[in-house]
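Student: need the 3D shape of this:
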Amino acid sequence: MIYEALSCLTSEMNDYLKLKLSATEDKIVLSGLVNPDGSMAVQGENKVLLTLVNLEKETATRKTTIPNKATDMNINMYVLFSAYFGSSNYAEALRFLSFVVGFLQQKNVFTRTNTPRLDKNIQKLIVEMESLTSERLNNLWGTLGAKYIPSVLYKVRMLTYDEAVLREFRPEITGVGVNEPS
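Tutor: Predicted coordinates for the structure are as follows:
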């Protein structure tokens, strides 16, 4: 469910940027920021990384009680959009971050009606910008183990987590290669 929600957001934003900028390549990448060894997790530069940084249980919802059945749990996801552009391309990083904010300002609710690619098990996603104090921002980047780059944090609300609809993700096989002896 988490992957489906975030990959949908990534695809929607890439479609928006391709239309807005007449671009051909994806600029938004669903990825962590750094590998365990401290190196950047994404090859190349000039991308906006969408990174899940936290999950929390939504406590403001009503609970339904069904005997002998665990109730669904609503969770909120905190996602960080980080503009990973080269140092000589700082202005472009800010430009792309502005596109992210603009897109999520004009479309902050995702339903199957306005987002046909939204997984059928997800009713709605509500996206809200989060404000961080300098101290919280410093703690976030320190926890991530990365140097600060231009970024914005969003809360994605109310993903209903139901274990019954979880499924294994298997990447699509795009080709079969055979290594011939040389």
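
Student: when you work out contacts or count neighbours from here on, use the C-alpha atoms and nothing else.
Tutor: OK.

Student: list the buried residues of the longest helix seen in the chain.
Tutor: Using DSSP state H, we find that the single longest helix of the chain is helix 2-21. Neighbour counts using 16 or more other C-alpha atoms under 10 Å place 2, 4-17 of helix 2-21 among the buried residues.

Student: next up, for comparison:
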Amino acid sequence: MVYEALELIRSELETYVKPFADGITVNLGSIAAVAGTQANTILIGLVHLEEEATLKNTSPYQRNSITGGFDVRNPPVFLNLYVLISANYSGSGDYETALKLLSRTVQCFQQKNQFTVANTLTDKIFDDPQALMLRMTVELHSLSFEKLNQLWGTLGGKQVPSVVYKVRVVEEQAEGQFGAGTPILSFEGIRKPVPISSE
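Tutor: Below is the predicted model of the structure:
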């Protein structure tokens, strides 16, 4: 689901930016790999992901509506993605364009911050049927100067106008189950006599 989530974001951003700037492309990729080679491009790259701890305690038992029993499978993993969106440019004259693209990016996700396959225009057809159930929220994530410096140092490229967004919550679930069972509807046990105290 990570690819599907980032592709929905890419598609929405490209749809939003196109009317304001001709010839601008929005791509998925690492800024470290293409720095300076793709002028006037908005680049979306995954820089970190984490598990959403508040959704971790889900049961491995899921009711099967067809059999009336239970299916046993590992619970899904819910992920938060940290995404770096960079306005890439080549020459000094394009810096102004990069700043405008960055501003449009912030406006795009301020205007719409909840995404599903149903509410996003995309030309991609996802192979995974679970993609149709994808729901996520995009929120601005502010980094301190120190963390921003560390991020760009790790990426190994020159710093360009950019913004970091936190994409919450992407669900990952492997196919298949580990077992099945029937529910316990009644319990018949052996009754022990209760001793009567003689007081």
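
Student: please list the residues outside the longest helix of the first structure that contact it.
Tutor: Under the criterion C-alpha atoms under 8 Å, 6 or more residues apart in numbering, residues 23-30, 50, 99-100, 103, 115, 117-119, 122, 125, 159 lie in contact with helix 2-21 of the first structure.

Student: what about the helices in the second structure?
Tutor: Along the second structure, the segments classed as helices by DSSP H run 2-17, 31-34, 95-111, 145-155.

Student: residue 82 of the second structure: which of the ones you listed is closest?
Tutor: Taking C-alpha to C-alpha, helix 2-17 is the member of these nearest to residue 82 of the second structure, at 10.4 Å.

Student: residues in the first structure aligned with the closest one?
Tutor: Using TM-score structural alignment, helix 2-17 of the second structure lines up with residues 2-17 of the first structure.

Student: repeat that for stretch 93-113 of the second structure.
Tutor: Under the criterion TM-score structural alignment, stretch 93-113 of the second structure matches residues 88-108.

Student: ok, residues contacting that stretch?
Tutor: Defining contact as C-alpha under 8 Å, 6+ apart, one finds that stretch 88-108 of the first structure is touched by 13, 16-17, 46, 48, 81-85, 126-128, 150-152.

Student: selecting buried members of these in PyMOL, what would you type?
Tutor: Of the contacts of stretch 88-108 of the first structure, the buried ones can be selected in PyMOL as follows, counting by 16+ other C-alpha under 10 Å:
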select buried, resi 13+16+17+46+48+81+82+83+84+85+126+127+128+151+152
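
Student: of the contacts of stretch 88-108 of the first structure, which belong to strands?
Tutor: Counting by DSSP state E, those place 48, 81, 82, 83, 84, 126, 127, 128, 151, 152 in strands.

Student: thinking again about what came up before, quick check: which of the helices of the second structure is nearest to residue 50 of the second structure?
Tutor: helix 2-17 (11.9 Å).

Student: what about the closest one, how far off from the first structure?
Tutor: Here the mean offset of helix 2-17 of the second structure against the first structure after fitting is 1.2 Å, by mean C-alpha distance after the TM-score superposition for the first structure.

Student: now that helix, how far from the centre of its chain.
Tutor: Computed by C-alpha atoms, centre = their mean, to the nearest Å, the separation of helix 2-17 of the second structure from the middle of its chain amounts to 11 Å.

Student: got the angle between that helix and helix 95-111?
Tutor: Orientation check (axes from the mean of the first three to the mean of the last three C-alpha atoms, to 10 degrees): helix 2-17 of the second structure against helix 95-111 gives 110 degrees.

Student: for the alignment partner in the second structure of residue 56 of the first structure, give me its contacts.
Tutor: In the second structure, residue 56 of the first structure lines up with residue 50, judged by TM-score structural alignment. By C-alpha under 8 Å, 6+ apart, residue 50 of the second structure lies in contact with 79, 80, 81.

Student: highest neighbour count among the residues you listed?
Tutor: Counting neighbours by other C-alpha atoms under 10 Å, residue 81 leads the contacts of residue 50 of the second structure with 23 neighbours.

Student: tell me the contacts of residue 169 of the second structure?
Tutor: 52, 78, 79, 80, 81, 135, 136, 137.

Student: which residue lines up with it in the first structure?
Tutor: Using TM-score structural alignment, residue 169 of the second structure pairs with residue 158 in the first structure.

Student: kindly report the same for residue 156 of the second structure.
Tutor: Alignment note (TM-score structural alignment): residue 156 of the second structure maps to residue 145 of the first structure.
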